[in-house]
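# Sequence first, predicted model second:
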Amino acid sequence: MMMKISKNNQKQQVYHNGSLSNILKILALALMAVLIFGCSKDDDGGNPTPTEQLRLKTYTRGATETNFSYNSDNFLNSWVEGTIASNVIYDSENRPIQVGRTSYTYNSLARISGMTKTDEPTYVYASNFIYNNEGLIASYDFFNGYLGDSHITFMYNANNQMTTMTDKKISSLLDCRFLFTYDGNGNISQFKRQNSSDGGTTFTDAYTKTYTYDDKRNPSYELLKSLGITSNLSFMYLPTGTGNIIIGDIPILNPQFYSPNNLLTYTSNSGGGTTFSYEYVYNEASLPTSVEITKNDGTVTYESWIYETVTE
């Protein structure tokens, strides 16, 4: 006895077979995709694609050229400024223990515990470093056979930005302090010095410096990071020209502030008033390649930067 299949049943069977065929096709395509991508991952070992970065090779200020070199880990290991060579030495944990003519020691928490001028080790050095709960420098003692000894203290705002540095002379009542304010990008926008002649009871304004910036990368800060340091406030001294601000009046064992961005204007009301303006040329990586610096008396100076490409 033969069974007859109605047209409706025939249609349902066709639809059913068509759906099954489509499902099988989808499963086959999915399996192929898994195999293809799985093989691709096995072939490259899952390693990320190398990226290219720029690092500072040469910095020129006026007629003085400074050339930088790096080790196999892309850490800065030396520079030659004019004819004067300086080295960077690291310990087994890649902490810089000598940068140029300054040597450093560290405590058990990998924080600086001492500094010494290597060419004058018994005359200029710093010790007794104390840190606050955030790991920021709270105070240290600075011993200078030329200018007298000081106890340096720091205060910070809620963003962990230094707002006050006080230099208290150990052998006299002539103290000074420096007050700092910042722009929205973390650059120092104002730097004010105040003096005291009564041991720090009262202070009077001495001078004020103000700064404005672009929104591009500062090669001096990029160079500092090649020492493995990411903080803008640092005791590392690098030949970077306009890219860093000396905190205090002298660069000897005082911290430096490496701004995220580049100076556009700098004004000081000290000595009758001084203003500098900066006009840059940038590359595609938002790094300056040259700058024309004009002083308010008409003096013009130039700086330039050359970079090299490295693969990381």
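Yep, that arrived. Residues are numbered from 1 along each chain as shown.

# contacts, neighbours, all on C-alpha from now
Fine.

# Which residue ranges of the chain form helices?
Listed in chain order, the helices of the chain (DSSP state H) span 7-44, 219-225.

# Pick the most buried one from these.
For those, the largest average neighbour count (mean count of other C-alpha atoms under 10 Å) is found in helix 219-225, namely a mean of 22.

# what's it packed up against?
strand 52-61, strand 256-258 (3 or more C-alpha pairs under 8 Å, 6 or more residues apart in numbering; DSSP states H and E).

# Next up, a structure to set beside the first:
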Amino acid sequence: MKNLRILLIITIVILASCSRNDNLSDKNIRLNMYSVGDNDYELTYNSNNQLTGFETNTRSNSVIYNADNQIIQTGAYRYTYNELGKLSKIEEDGNQAELIYNTQGLLATMNFRFISGSTRNVTRTYKYDTNNKLIEIEEKGNTDSYKTRVLLTYDVNDNIVQVINQTSADLITYIDRNVISYTYDNKKNPYKLMLEKAGINNPITYYFFYPFETMYFGNYVFFVTFYFSENNLLTITNTYSSGISTTQYSYSYNERNYPISGEKITKNSLGETQTTYYNWTYETY
């Protein structure tokens, strides 16, 4: 009976602790500082708790909103919206992208031009599954004799678990260039918290948020598609014709299940390793 009583007390304490953690709201917490290696990035907010900038010792990137609380600038990138409130144009230092949507309001095509010695024009097309998840991005430059494609696969938490990068030399048949597999923890991604303070609730975004580590897709590096996972990466396995590279992450977490420190160990196909350290700090308001 005494042992049963002790077990009951322990169970109650555990349940109470879990309940307290579950009840910790994210509404009054925000990411304050992000560090990778020797580089620190400070996030700033206005009185409405909107993200207004991310800064380093050498670089400042402002986030500016219009009267409808839509982002119109992040750093050097400027954004324009159509009459339906959809992002319709992105501009940066003479480069420009036009976004075209399908009848479901999903991005169908991005036409962009960039200047790199000469002016280049590129078209990206986007395809979705029956749940409106982005599953394919196809890309071709106007002077290219080939095109590229990215295929995306998700888990039940909407985390991308596989990326297949492909190339078509004849513009018809695709071959795999590399296959990347991902695994995740079951904790919260601090960058999703940052995006929410900018009014972005979709894991797929076309707003440029330098320098937050995330996945991005696009053969050309201009106006790429950014993806912020629901959870934090644990492993990355990149398989390509000449070998395999791996990345492993480990974290310490706070009481709200956000990471506060992390370590990333990358190993290339030659067996060479590199270690990177991360820190995240938060503040309440």
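Arrived safely. Quick caveat, the model's predicted, so the values are computed rather than measured.

# just so I know, which of the helices of structure 1 lies nearest residue 53 of structure 1?
Smallest distance to residue 53 of structure 1 across the helices of structure 1 (C-alpha to C-alpha): 11.1 Å, for helix 219-225.

# roughly how far out does that closest one sit from the chain middle?
The chain centre lies 5 Å from the centre of helix 219-225 of structure 1; the measure is C-alpha atoms, centre = their mean, to the nearest Å.

# Tell me the residues of structure 2 aligned with that helix.
Per the alignment by TM-score structural alignment, helix 219-225 of structure 1 matches residues 190-196 in structure 2.

# Tell me which residues are up against that stretch.
Identification of contacts with stretch 190-196 of structure 2 by C-alpha atoms under 8 Å, 6 or more residues apart in numbering yields 30-31, 51, 201, 203, 212, 228-230, 258-259, 280.

# at 10 Å what do you get?
Contacts to stretch 190-196 of structure 2, defined as C-alpha atoms under 10 Å, 6 or more residues apart in numbering, come from residues 26-27, 29-32, 34, 43, 50-51, 197-198, 200-203, 205, 209, 212-214, 227-232, 257-260, 280-282.

# quick one on the thing from earlier: can I get the helices of structure 1 in CSV with distance to residue 95 of structure 1?
CSV is the format used below for the helices of structure 1 (distance: least, C-alpha to C-alpha, whole Å):
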stretch, distance to residue 95 of structure 1
helix 7-44, 33
helix 219-225, 12
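
# among those helices, which is nearest residue 128 of structure 1?
Of all these, it is helix 219-225 that lies closest to residue 128 of structure 1, at 24.2 Å by C-alpha to C-alpha.

# quick one: the closest one to structure 2 mean distance?
Aligned to structure 2 and superposed, helix 219-225 of structure 1 gives a mean residue distance of 1.1 Å (mean C-alpha distance after the TM-score superposition for structure 1).

# Next, the contact list for the spatially most central residue of structure 2, please.
Central residue of structure 2 (C-alpha atoms, centre = their mean): residue 228, 2.5 Å from the mean position. Residue 228 of structure 2 makes contact with 159-160, 189-192, 195, 202-205, 212-216, according to C-alpha under 10 Å, 6+ apart.

# ok, now residue 132 of structure 1?
By C-alpha under 10 Å, 6+ apart, the residues touching residue 132 of structure 1 are 138-139, 154-155.

# Over to residue 99 of structure 2?
So residue 99 of structure 2 contacts 80-82, 86-90, 107-112, 124, 206 (C-alpha under 10 Å, 6+ apart).

# Report the separation between it and residue 90 of structure 2.
According to C-alpha to C-alpha, to the nearest Å, residue 99 of structure 2 and residue 90 of structure 2 sit 8 Å apart.

# Give the intersection of the neighbour lists for those two.
By C-alpha under 10 Å, 6+ apart, the residues touching both residue 99 of structure 2 and residue 90 are 80-81, 112, 206.

# And the strands in the stretch 151-300 of structure 1, which stretches?
For the stretch 151-300 of structure 1, the strands defined by DSSP state E, counting those that start in this stretch occupy 162-169, 175-182, 188-196, 204-213, 233-234, 244-246, 256-258, 263-268, 274-282, 288-295, 300-311.

# Understood, closing this out.
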